[in-house]
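Colleague: here is the input, now give the coordinates:
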Amino acid sequence: MTLPVANTRHLFFTGKGGVGKTSLACATALRLAEDGQTVLLVSTDPASNLDEVLETPLCGQPTPVSQVPNLHALNIDPERAASAYRERMVAPYRGILPDAAIRSMEEQFSGGCTVEIAAFDAFANLLAGSVITNAYDHVIFDTAPTGHTLRLLTLPSAWSNFLSTNTTGNSCLGPLAGLEPNKQLYAAAVAELTDRDHTTVVLVARPDTSAFREAERTRIELADLGVRNLVLAVNGVFKATSPDDVIARAMEAQQAAAIEAMPRGLAALERSQTGFIPMGLVGLRALKAYLHPEQIAAPQTVPGLSVELPGGLLPLIDELEKTRHGLIMTMGKGGVGKTTVAAAIALELAQRGHNVLLSTTDPAAHVAWTLQESLPGLSVDHIDAALEVDRYRNEVLATAGAYLDAQAKAMLEEDLRSPCTEEIAVFRAFARTVDEGRDSFVILDTAPTGHTILLMDSAEAYHREVMRTQGDMPEAVRQLLPRLRDPEFTHVLIVTLAEATPVHEAERLQADLRRAQIEPYAWVIDQSLLASGTHDPALAERGRYEAPFIERVIKQDAKRSVLLPWQATPPVGLHGLEELSRGH
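Modeller: Coordinates of the predicted model:
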């Protein structure tokens, strides 16, 4: 086992939910502290369980970690910071603008952009040489700013007061409009982040094809923004100890093939590799066992399940089939298997004689690759984000931009280059796809978030109030919100893994959807080792660690739940997808 090498003062760990970035950040911090270095470990992840991992109650100020000299940690809550910032921005307009306008502003400040900026605000104050961080040899950040955040901060109009009075409604740059006083601080933070002598960004990925694709996208995005001191941490590499266990052999072979075939740019990075561990890395004892397995005995036995395991996909598909048409959306964070679940459901419905359109809005999702074969009645589509952005940008400039002076129009054009313009443009294309669900099944892999839906809803309400040209709105867009909120037409499936971070993030997604008046239909727990039948000691013990998260989903989160076992046959192609949908 090798952890990332800390050659710079700042280390940022980034990666999709559930890849183990918190575990690796904590283990790296503990190793440095044991070597006599003073370390500050920082998390701004809303789903962080850093307190639990370190067995220390944390707050927004450095707190000594119990039993670990030289190590301090702090846990900043960006949701709370975003809430305070939202009220600071909206309050001056209460009683001045119409209620619909205030609701539109509140929604604009309620989404992921505001949370990202609030998180970056915390990063910036720590990165730019604050009194807090000057006392430490190393500052380690669990959850780095995304490329999305950095793109926002590099847009010149992000610092313009124009956005605070913008009435087009569809911008995500509004959350940055009040940050002008901190412009120099943020510029210094971005400079520090891109300084390869001071900062290293660790891309954390599990050894599977989809995780490597996601990491490669992040690498390219960050490199384009000037963040080039990147290293790769491959986490959870498994070596089978039971040669007669089908699951163990298959996992080792699949991981080896994924590592061998990883994208060239990713493979060229300096790489560390950590092995598969059956225990959950929660608590200092577990962390020390991870670093010093030869010194510490195996962790205590994990309690078993107190509920019956849910069934597989077939009973769920039987229920969905009764509607005869409509929209089925698989939603969840990257790497949890939503593309596979969407393809398996689409295949089964098509084999039952239904007309099915399988589509995606995710540029990293390869539904055609997942299916690999054609089938009568099954169409595969992809919403081209670049094409839709161009179409949407031209439309806005021809309407809202037609009455602006040169300066305001230039700012609007800059606004339309923001990352969230893509979200809105894709949403409109999504409306056209959903419209086909009137007389067939539309299965969408990666749907717009609840925040996007609310943003469109509040913006449309505001447009109606100020007499904008709503007569030109396509009928598919006009009908979209009612359709998404119609439980007879739309069925949302939340896909997750039986692990802490994916479950916590799925719970946040569900809350977001409910805020948009969309009630999820079912939860799908994917890639379960507990349900796989493995008897390999390491895999079986890892399966037992899934138990509390499976119970949480069944008892607390889901009205209906499905549990899919980890598949020895890769869930790709017609045979692999049939195995997934018709198995356990």
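Colleague: going by C-alpha atoms from here, please, whenever you check contacts or count neighbours.
Modeller: Will do.
Colleague: neighbours around the closest residue to L176 other than its chain neighbours, how many?
Modeller: Leaving aside its chain neighbours, L176 sits nearest to A158 (5.6 Å; criterion: Cα to Cα, 6 or more residues apart in numbering). Each residue near A158 was counted by other Cα atoms under 10 Å, and the total is 26.
Colleague: ok, N49 next?
Modeller: Residue crowding around N49 was assessed by other Cα under 10 Å; the count is 17.
Colleague: same question for G583.
Modeller: G583 - counted by other Cα under 10 Å - has 14 other residues nearby.
Colleague: isn't it up against G312?
Modeller: Yes - using Cα atoms under 8 Å as the test, G583 is close enough to G312 to be in contact (6.9 Å).
Colleague: now the residue nearest to L176: how far from P419?
Modeller: 12 Å (Cα to Cα, to the nearest Å).
Colleague: for H382, same thing?
Modeller: Look at H382 and P419: by Cα to Cα, they are 19 Å apart.
Colleague: and the host helix or strand of L358, what does it pack against?
Modeller: The secondary structure element spanning L358 is strand 356-360 (assigned by DSSP states H and E). Packing partners of strand 356-360 (3 or more Cα pairs under 8 Å, 6 or more residues apart in numbering; DSSP states H and E): helix 338-351, helix 367-371, strand 378-380, strand 441-445.
Colleague: point out the most buried one among the ones you listed.
Modeller: Each of these was assessed for mean neighbour count using mean count of other Cα atoms under 10 Å. The highest is strand 441-445, with a mean of 27.
Colleague: packing partners of the next helix-or-strand element following it?
Modeller: Using DSSP H and E, the helix or strand that follows strand 441-445 in sequence is helix 450-465. Counting contacts by 3+ Cα pairs under 8 Å, 6+ apart, helix 450-465 packs against helix 99-108, helix 419-435, helix 500-515.
Colleague: report the buried residues of the helix or strand Q255 falls within.
Modeller: Using DSSP H and E, the element containing Q255 is helix 246-260. By neighbour count, and taking 16 or more other Cα atoms under 10 Å as the criterion, the buried residues in helix 246-260 are 246-251, 254-256, 258-259.
Colleague: please give me the structure for this one as well, since I'd like to look at both together:
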Amino acid sequence: MQFLETPTRNLFFTGKGGVGKTSMACATAVQLADRGLRVLLVSTDPASNLDEVLGTALASHPTEVESVPNLFAMNIDPEEAAREYRERMVGPYRGVLPDAAVASMEEQFSGSCTLEITAFDEFAKLLGDQNATSSFDHVIFDTAPTGHTLRLLTLPSAWSGFMDDNTSGTSCLGPLAGLQAQQAIYKKTVSALGDAEVTTLVLVTRPEPSAFREAQRASEELQSLGVQNQHLIVNGVFQSQTPTDAIAVAMQRRGDEALAAIPQSLGELPRTTIKLANAGLMGIDSLRQVGQPEAVGSDQEAVSPVSLVSSASMTDGLGALIDELAAPGHGVILAMGKGGVGKTTVAAAVAVALADRGHQVHLSTTDPAAHLAATIAADELPGLTVGRIDPAQETADYRDEVLETAGADLDAEGLALLDEDLRSPCTEEIAVFRAFAKAVSEGTNRFVVLDTAPTGHTILLLDSALAYHREVSRQTNQISESVENLLPRLRDPDFTRVLVVTLPEATPVHEAAKLQEDLRRAEIEPFAWAINQSLNPLEVTDPALRHRQQHELQFIDEVKSKLAKRVALIPWQVDPPTGLEGLRDLIGREAPVG
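Modeller: Have a look, this model is predicted:
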């Protein structure tokens, strides 16, 4: 990997969900540690899977990876960081102030803003405070999917600016005194991010148009934040070894076409190309081979055709779920899962199928990195509307509404304080949450299909209901009907159906299993699982694809036997499933039996 020839001290890995950020970050960390350098690998993803890839149980502090001398890794745990922050702020007042006052303080520090800023606080200590990582030669950040990453990297400027301008001494986080001590570290963090001698931003993508678009967006936004030192990894590039294998030829063709049309700004970046691995990159030995010539690509070892008796051979396609989804005549369908597993495609295909049956359907997204427009915007279908929850617009609308209602009877000083409070970085989260609740409420008289954000963001969104109530009541006493009824609607299996979307690979399946656990804790029972882009229903002869086909079986069987009540197996598509006809093919094409 080219960027490892003269690596900077800090290395960030970012990109669209599911492109292999964690694998590339782990491979980089292992290979640097093998040189005798002391390396700290940090995940800032709320849904981290470093533990699984490295085969080591990690904590919120540096933990030695026993199989790799010099390598330490850790997960930043937002929940734990928030608990520690609340106790640091509230603890000194226990037994001093009345219990009611202490309870009020605890409530004020329980919002989603506290969760986000305290997670960032931990991140800033590692990047902005060199003493915290002085014993390491390199610090590598395995960041969350792009939308979360951009918000995370924007926070140093946002919070520093907010603290510089705020005159009231309070915010959605409560008293700002708890943050002022960190302001110097935040400013050093901003400086470190923009220093090309210190920090490299590694954009990870796959040879797919949507992944390239997302990488381009991330690159441009990060450059606007001053992060100029960027490197591109194109991961999972496939080269067919079997000209007679139509699937292999189509897979290479799709990758070649995407690479030929790579956005100019990305094409100008220094680039590393990583071949498609025969199986998932799990374990230290496989990570050591990443980027080595011929190490992780296809090999010539003969592989028998898939002949195991597996539940994969008895699994229906996505079309088998549509009749049951359509039966109530209205309601909400949520496509949820790890980033990059195909939630957008599955949501769009379900929406088209429902509209084809004569239902009124609205398809929308809460994902900051939405791709629905590229999927079906050019087509028209009676009964189907397509939209997006736009964070910028929702935030502006929310600010205007609060100023008009809660600010109507305030004097000039009070109005100024309210306006200042609404300029805090937390306001966007509140506004988007309100729009999500409104979208769900529209399922009372039609179908609403939501392509939701990646797992960590989605769970934070769903879990923030009570915190949202508390936060809004601080700015306005008006709570909308859609917010009041959100959780009951999400918990009603006759109103809301959750489709857990995954890929037949270790990380997506196990992360989807965690998502299902979180949903069940919130008393939301998933309706079905959709295993996307599977090679198992297809006839392949290319040795690399046969390796991957056999590798899939264990994960398909795990979903069928242990995790899901209903399962749909969606084959990998020769042609990208875009446009109405492509989405109809996805629904109509079922996995063959036998």
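Colleague: coming back round to it: distance check, the residue nearest to L176 of structure 1 against A177 of structure 1.
Modeller: Summarising the geometry, the distance separating A158 of structure 1 from A177 of structure 1, computed by Cα to Cα, is 6 Å.
Colleague: in the stretch 451-594 of structure 2, mark out all the helices, start to finish.
Modeller: Assigned by DSSP state H, counting those that start in this stretch, the helices in the stretch 451-594 of structure 2 fall at 455-463, 465-475, 481-484, 486-491, 506-521, 543-558, 579-588.
Colleague: after superposition, how close is the third one to structure 1?
Modeller: When structure 1 is superposed, helix 481-484 of structure 2 averages 4.5 Å from its matched positions, counting by mean Cα distance after the TM-score superposition for structure 1.
Colleague: surely L530 of structure 1 touches P565?
Modeller: Yes - applying Cα under 8 Å, one finds L530 of structure 1 in contact with P565, separated by 7.3 Å.
Colleague: those two: who's more crowded?
Modeller: Counting neighbours by other Cα under 10 Å for L530 of structure 1 and for P565 shows that L530 has the greater number, 25 against 20.
Colleague: excluding chain neighbours, what is closest to the more buried one?
Modeller: Across the structure, with Cα to Cα, 6+ apart as the measure, the residue nearest L530 of structure 1 apart from its sequence neighbours is G543 (4.0 Å).
Colleague: quick one: residues contacting E420 of structure 2.
Modeller: With Cα atoms under 8 Å, 6 or more residues apart in numbering as the criterion, the residues that contact E420 of structure 2 are N166.
Colleague: the strand or helix carrying it to helix 427-441, inter-axis angle?
Modeller: Counting by DSSP H and E, the element that carries E420 of structure 2 is helix 412-422. Taking axes from the mean of the first three to the mean of the last three Cα atoms, to 10 degrees, one finds that helix 412-422 of structure 2 is oriented at 70 degrees with respect to helix 427-441.
Colleague: how big's the offset between helix 412-422 of structure 2 and structure 1?
Modeller: Superposed on structure 1, helix 412-422 of structure 2 shows a mean distance of 4.5 Å to its aligned residues (mean Cα distance after the TM-score superposition for structure 1).
Colleague: for that helix, list every residue counted as buried.
Modeller: Within helix 412-422 of structure 2, the residues that qualify as buried by neighbour count (16+ other Cα under 10 Å) are 415-422.
Colleague: what is the nearest of those to A327 of structure 2?
Modeller: Within the buried residues of helix 412-422 of structure 2, distances to A327 of structure 2 taken as Cα to Cα reach their minimum at L422, with 42.8 Å.
Colleague: do I have it right that that closest one meets D400?
Modeller: No - taking Cα under 8 Å as the definition, L422 of structure 2 is not a contact partner of D400, at 9.7 Å.
Colleague: aligned to the residue nearest to L530 of structure 1, what sits in structure 2?
Modeller: In structure 2, the residue paired with G543 of structure 1 is Q549, using TM-score structural alignment.
Colleague: what number of residues lie near the nearest residue to E394 of structure 2 once chain neighbours are set aside?
Modeller: Taking Cα to Cα, 6+ apart, and ignoring the residues beside it in sequence, E394 of structure 2 has A431 as its nearest neighbour in space, at 5.6 Å. For A431 of structure 2, the number of neighbouring residues by other Cα under 10 Å comes to 23.
Colleague: might one say that A431 of structure 2 is in contact with P391?
Modeller: Yes - with contacts counted by Cα under 8 Å, A431 of structure 2 reaches P391, the gap being 7.4 Å.
Colleague: among the helices and strands packed on helix 450-465 of structure 1, which is nearest G334 of structure 1?
Modeller: G334 of structure 1 lies closest to helix 500-515 among these, at 9.5 Å (Cα to Cα).
Colleague: would a markdown table of the buried residues of helix 412-422 of structure 2 with distance to Q264 of structure 2 be doable?
Modeller: A markdown table is the format used below for these (distance: Cα to Cα, whole Å):
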| residue | distance to Q264 of structure 2 |
| --- | --- |
| L415 | 47 |
| A416 | 45 |
| L417 | 45 |
| L418 | 44 |
| D419 | 41 |
| E420 | 40 |
| D421 | 40 |
| L422 | 38 |
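Colleague: which one of these is nearest to L269 of structure 2?
Modeller: Nearest to L269 of structure 2, judged by Cα to Cα, of the buried residues of helix 412-422 of structure 2 is L422 at 38.1 Å.
Colleague: tell me which residue of structure 1 lines up with that closest one.
Modeller: L422 of structure 2 maps onto L416 in structure 1, with residues paired by TM-score structural alignment.
Colleague: its match and T149 of structure 1, how far apart?
Modeller: In this structure, L416 of structure 1 and T149 of structure 1 are separated by 16 Å, where distance is defined by Cα to Cα.
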